[in-house]
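Asks: dropping the sequence and predicted coords here.
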Amino acid sequence: KIISASFDKTIKVWSRKTRKLIKTIKGHTAEVEGAAVTPDGKRIIGYDLDGEWDFLFGWIYVWDIKTGEQIFQLSGHDSVVESVAVTPDGKHLVSASGDSTIKVWDLETGKEIATFRDHSRYVNDIVITKDGKLAISCGSEASIKVWDLTKVWEKNRVNYTPIGHIEEVNAVAIAPNGKWAISAACDFRLKVWDLTNFSEVCTIEIEGFRVVHCFAITPDSKQIFLGFSSSEPSTEIRKMKCSNPRTKQETFAFLSPLHLGNFMVVTPEGEALISGYWEHRGMKIWDLGLKQEVGYLGGHEEEVSCIAISPDGKYIISGSHDTNVMVWDLETEERVLVLTGHVGFVNSVAVTPDNKYVISSSYDYDVRVWNLETGDKVGVFRGHEGTVLDVVGLANSRAISASEDKTLKLWDLTTKKAIATFIGSSGFKRCAVAPDGRTIVAGDYFGRLHFLYLEG
């Protein structure tokens, strides 16, 4: 099933298989800010923002997903609920609020069993570790806090409060190895924390940059690639040392590009990185082993706006404001195809997992597909009523497109038809597919992530 929460004060349950609406849950008295599902799939937790502009409070509702009936209404926060997380065993709910508190709820009884009060301002986000023992929260007072959920009855519930950020923390994540938590803030810093002893492993200083907006961690947890804005672009790869502030010893180091461009991709074997620039008309190839630029691909008449690499690592695909899509041989660094047809800026390019098709999207509302080997046009896919900002290639000759028209569309590249449409409450800006080829994640202009599962 797929669960959606809306500003129309409802939560809807959809069938992943038939893609039809199963149930509409009504009962919220204000716009539903978000929702979560218990691990057993039996309950939905929705939270909304109620009250007047000068006095806001957040309600949390627990619903039976099968019957649509309300099980509990949880009240206690004095401001908007910003985030919720359910423990892996499904027994407890943790909520973070603008009232600077975190609350722990018993999902069997609906009772509040603990309140964490160590934040001094808005609590922006909260996550729970896979073992369910720790919760990590970030607050607008520039702090990260780690809470021991196994000790919720103890008076001093803050397990550790990492200190170091001096501006608002806007993102936290747990590394795939389960050893580290990473935080990014508006103070030009990225911090890594050891979850075994809650000590700071390192601080990465981002000189000359305003904000680290987001970051991605490689599966081996050894490299972090940053997304940020800059007033003075740098074109070098720096080795950013991570030294423990207590011991002054280097624990390990990240090799990460510092503003190598407005977008970047890494080759499948992880040996090279290709970066493109809005300010320039080409792309640079960086050897991640040599830590230096080893090639340049130029040919577009206007700035490069997007790039992709074929899954087999043979080709680089670039899209530009000149409305063209170009295909480059990575080994020879020669241009092999120029794909024309769009009448607006090209926003996104992608390649299907089987290396057969190139997919592109544009300001002209169209999605275009070409044969990667021959350059022949496969088709023009129309149906969006707004700019298409992102595309992703899927297995079995399918593709996903994300548009400003508030829709995600699933396309069959063989029949050239849209076989499913997901409608959101805001324009979609980015989408991605998980390694399983079925889980789709899409981000919208409200800052929300939507998770969809494809069947068949």
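Replies: Structure received.
Asks: okay, CA-based contacts and neighbour counts for the rest of this
Replies: Will do.
Asks: H119 against A96, yeah?
Replies: No. Applying Cα atoms under 8 Å, one finds H119 not in contact with A96, separated by 10.3 Å.
Asks: okay, those two: which has more neighbours?
Replies: Shown here are H119 and A96; by other Cα atoms under 10 Å, A96 has more neighbours (28 against 23).
Asks: dropping in the other structure now:
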Amino acid sequence: MKFSYKFSNLLGTIYRKGNVTFTPDGNSIISPVGNKLTIYDLKNNKAQTLSLESKFNYNVVALSPDGALLLAVNEQGEAQLISMVSCTVIHRHKFQKEVQCAQFSPDGRHFAVAKDNSVFIFRSPGEITGEYNPFVLERHFYGAYDDVVWLEWSSDSRFLAVASRDGSTKICGVGYYNNFRTYMLGGHTDSIVGCFFEKESMHVNTLGRNGQLNIWECSLEPSDLTPKDFKKPSEEPNVKKQKEESEPDSEDDIDNQDAIERKESDTAEKLELVSSDQEPGNSKKPHPFSYRKLGRHFLAIEAKKESYDAHVTAATYHKKTRILVIAFSTGSFFLYELPDVNMIHSLSIAGHAITTAAFNATGDWIALGAAGIGHLLVWEWQSEQYIMKQQGHSSEMNCISYSPDGQYIATGGEDAKVKLWNVTNGFCFVTFHEHSSSITGIEFGNSKKFLVSCSLDGTVRAYDIIRYRNFRTFTSPRPVQFACVALDYSGELVAAGGQDVFEIYLWSMKLGRLLEILSGHEGPVSSIAFSPNPTSTAMVSGSWDKTIKIWNCLESSGDHETIDTLSDVTCLAFNPNGEEVAVSTLNGNISIFHLKTSQQIGSIEGKNDLGSGVSEVDMVTAKKNLEGKAFTSLTYSADGQCLLAGGKSKNVCIYHVREAILLKKFEITQNHSFDGLDDYINRRNITEFGNMALVEEREQLEGGNVAIRLPGVLKGDMASRNFKPEVRVFSVRFSPTGQSWAAATTEGLLIYSLDKGVVFDPFNLSLEVTPKSTRECLRNEEFSNALIMALKLNEPVLIQEVLEKIPFKEIDLISSNLSHEYAHRLLQNISKLLQSTPHAEFYLKWACCLLTDHGNKDNVFQHQTLLSLHESLSKKYEMLNRMCDFNKYTLKVILSLPKKEAKSSATNGNHEAEDENEENLVLVRNNENGNESSDESMNDSNASDSD
């Protein structure tokens, strides 16, 4: 079995904190998920987490206009410059303090970073600037007296609006310009949330935390502000030299900030005087630079109707459409059209504060994120539809389960929700809310049509995966907190173990009624599992009473066999062959028992492999803390040769069962925003008053967030305040295909899959077997030899090339002549190719011939290969099913159009006929009237003649 598993994707965590940003094409959105970054492709409906990570959670991200560079800064001020082409970190920089915001200029030549009350403008590396040294400081200035909270570039990339927490906004220039000096805008009574330049203009809109919007008009246009000519003035030869001296070369060179700021202002004044000197005969003087307030609007009136203490938490503005989005702490957001400030739309998405908002390039989509519940959505405001609406578990995941074909993962969390995730695209496609308390166990049925979950609310529920509904609810005669659940191979029996009542309950899935109550344990039942063998009805249960019991549920439900484990049982897992069971105990050991003989056949000492770690609030050392650690989740690989184990640690271990040795150890995270990663307490926190990590840290604006957890709380915090969760692995599962494994951790649902890089892994290779000789056999139409040589080289591209050049009529003959080992390898490659190839019928013909000719009597095909083929067929079926449904309904619409046109033409013809009839009637009446009038005239003439 291969062990080159690499981090593949992160599910379950959609958005943590900080800002989100759209890519330049507007089809993807980049979201910080802890110390990782996830890219959601909205066009192709796919989510991908980058393999790079930081030591702390990201809170600021900025993307260059061309989408090639990404600046990501974590909580401690450590910045990473990431190439989005290769998805690698090309440079790192430490700002020493937390960075509030960062922004690239529209032309891509600079990017600005704000920390405390200072703003640093760096030259952007790349072809545009011709500078390839990263983080080259070009200018530094001060925003205001308080922290800078917002940066906004003008459309021409020459000016920068710097908004501060003290309610002021400063307009600064990247260079020195005629008639321009730094200008300060005030008028706000609360902190600034956002400031926005108008398109191709210097007009500014500023928004305060209390919902006050100020609209400012500039006296000059950007074209009126021209760069100063430093060489022209002859009276001041040392001006340029003074300017160069006033600009620091790096961030660390700024020692005396007040002196530097005074020096820059003096230099600007001298340059202003020099540039204002007019030549003789020219009396024209430049216009002064100033701002005028056009209006003041209070936009929090609608939000304060919902909550009195509502305040603005996020805002974004699209310059082209002039649409302003304002989000509030109540979870509602409003759209306004400027400059008239007309409200277009309002919507409430959650009961938690919206912490970030962003427009895409065209202004059609709005991305909104709520950090409190990990909610991220993309909304199309014109059609009022959701493009994406995703939310992870608001607290930790407790349990996970793979579907039989490995295509889906079901997760259960502390928030009483059951979620289904698509492994291929990384999105959650259904959420079940029926439980009212924490989910403790979840299990898929072998038919992939349903799953069951148990909860502390005293119910076990069965969910239909096809219709997305809860169709069975199992309860016990008295209230029980269920800690684990299991399904037998046929899916007919459901078993659940109690946490407060030491009994096991057995229900019938078809009848929905309780069949049996199994008693015998003297402690909480921690884990139960049915034998995966179709011919066996054995069930094994583990408990805190230091025993495991083997039950025969159908033949004699009351009889059982007890095996002592000498320590409390934390979890157990069945071998796929159904003959062995692995049991993890509280002393850190893993014991292997044979099911029929009840004898121990192996033992693994894994306590030292868990790794030590000490929390900030621990009063013991990491070495002493290691004695209380144990594995809390076990799973066998698809071939039954290896065990995957995880527990209260940052490490996940893979053991070889027969040899009882550690094969590989995976460190799931390096995120120091979590607790329990270090082996030693930071001595900087140890003072004469004790550990400063136990002292509450409060923020002024948010009402005081506490950074420590309540005493005795292991999962969540039970209070609405921030805390540092401790790193642990709640559940691990191997994919049925063996190509990947998943772990539910504090970080989220981590997916590790086999490395798909360039790995040369030949099979029975000899000197004459080369790609050249393989293609030579193809040209000579020696298809069997070419296929065997390609399988020996084990190159997927070459195997695909050889397969697709074999005639369709030759498949039966070549398949029957292959040996068993080559047939197995060929079926493995076909199962992978079926996922992406358009030649579905061709590869299905190969799969049918291989399965028919070789069968599986002698275990020719491994179980994981057949499961991989099943997964590929399921994906292909769903894709073709959607396509066929779309084509079917489209054809119905197209076929119905002629009928509608015929009906419309018939109705139009009837209307025309009616109109013609009416015209004919009118003509007849006119003729009749004419005849009557002519008769009357003739009678009159005859009368006159007679007279």
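Replies: Okay, I see it. Keep in mind that what you see is a predicted model, and the values were worked out from it rather than measured.
Asks: TM between them?
Replies: Aligned and superposed, the two chains score 0.59 in TM-score terms (TM-score structural alignment, normalised by the length of the first structure); 357 aligned residues with a Cα RMSD of 5.7 Å.
Asks: where exactly do the helices run in the stretch 651-800 of the second structure?
Replies: 771-779, 783-793, 796-805 (DSSP state H, counting those that start in this stretch).
Asks: which among those helices is found nearest to K596 of the second structure?
Replies: helix 783-793 (40.5 Å; Cα to Cα).
Asks: so for the closest one, what gets flagged as buried?
Replies: 783-784, 786-793 (16 or more other Cα atoms under 10 Å).
Asks: quick revisit: make CSV from the helices of the stretch 651-800 of the second structure and add distance to H521 of the second structure to it.
Replies: Formatted as CSV, those follow (distance: least, Cα to Cα, whole Å):
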stretch, distance to H521 of the second structure
helix 771-779, 63
helix 783-793, 53
helix 796-805, 53
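Asks: give me the three-state assignment for the residue of the first structure positioned farthest from its centre.
Replies: For the first structure, the largest distance from the centre (Cα atoms, centre = their mean) belongs to K155, which lies 35.3 Å off. Here K155 of the first structure is recorded as coil under DSSP: H, G, I helix; E, B strand; the rest coil.
Asks: distance of it relative to D78 of the first structure?
Replies: Distance, K155 of the first structure to D78 of the first structure, by Cα to Cα, to the nearest Å: 21 Å.
Asks: again with T414 of the first structure
Replies: Taken as Cα to Cα, the span from T414 of the first structure to D78 of the first structure is 53 Å.
Asks: same check, this time on P268 of the first structure
Replies: Where D78 of the first structure is concerned, P268 of the first structure sits at a distance of 48 Å (Cα to Cα).
Asks: that older thread, just want to know which of T414 and D78 of the first structure has more residues nearby.
Replies: Set side by side, T414 of the first structure and D78 show more neighbours around D78, with 16 against 11, by other Cα under 10 Å.
Asks: what's the spacing between that one and D366 of the first structure?
Replies: For D78 of the first structure, the distance to D366 of the first structure - Cα to Cα - is 46 Å.
Asks: what sits against the counterpart of F666 of the second structure in the first structure?
Replies: Aligned counterpart of F666 of the second structure in the first structure: F422 (TM-score structural alignment). Contacts for F422 of the first structure (Cα atoms under 8 Å, 6 or more residues apart in numbering) come out as 407-409.
Asks: mind filtering those residues down to those shared with the second structure?
Replies: Among the contacts of F422 of the first structure, the contacts conserved in the second structure (both residues aligned by TM-score structural alignment, their matches' Cα atoms under 8 Å) are 407-409.
Asks: how about the helices in the second structure?
Replies: Using DSSP state H, the helices of the second structure run over residues 239-246, 257-276, 301-306, 622-626, 771-779, 783-793, 796-805, 811-817, 820-833, 840-854, 863-946.
Asks: can you list those in CSV and add distance to L451 of the second structure?
Replies: As requested, the helices of the second structure are exported to CSV (distance: least, Cα to Cα, whole Å):
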stretch, distance to L451 of the second structure
helix 239-246, 68
helix 257-276, 64
helix 301-306, 40
helix 622-626, 36
helix 771-779, 47
helix 783-793, 39
helix 796-805, 35
helix 811-817, 38
helix 820-833, 26
helix 840-854, 29
helix 863-946, 18
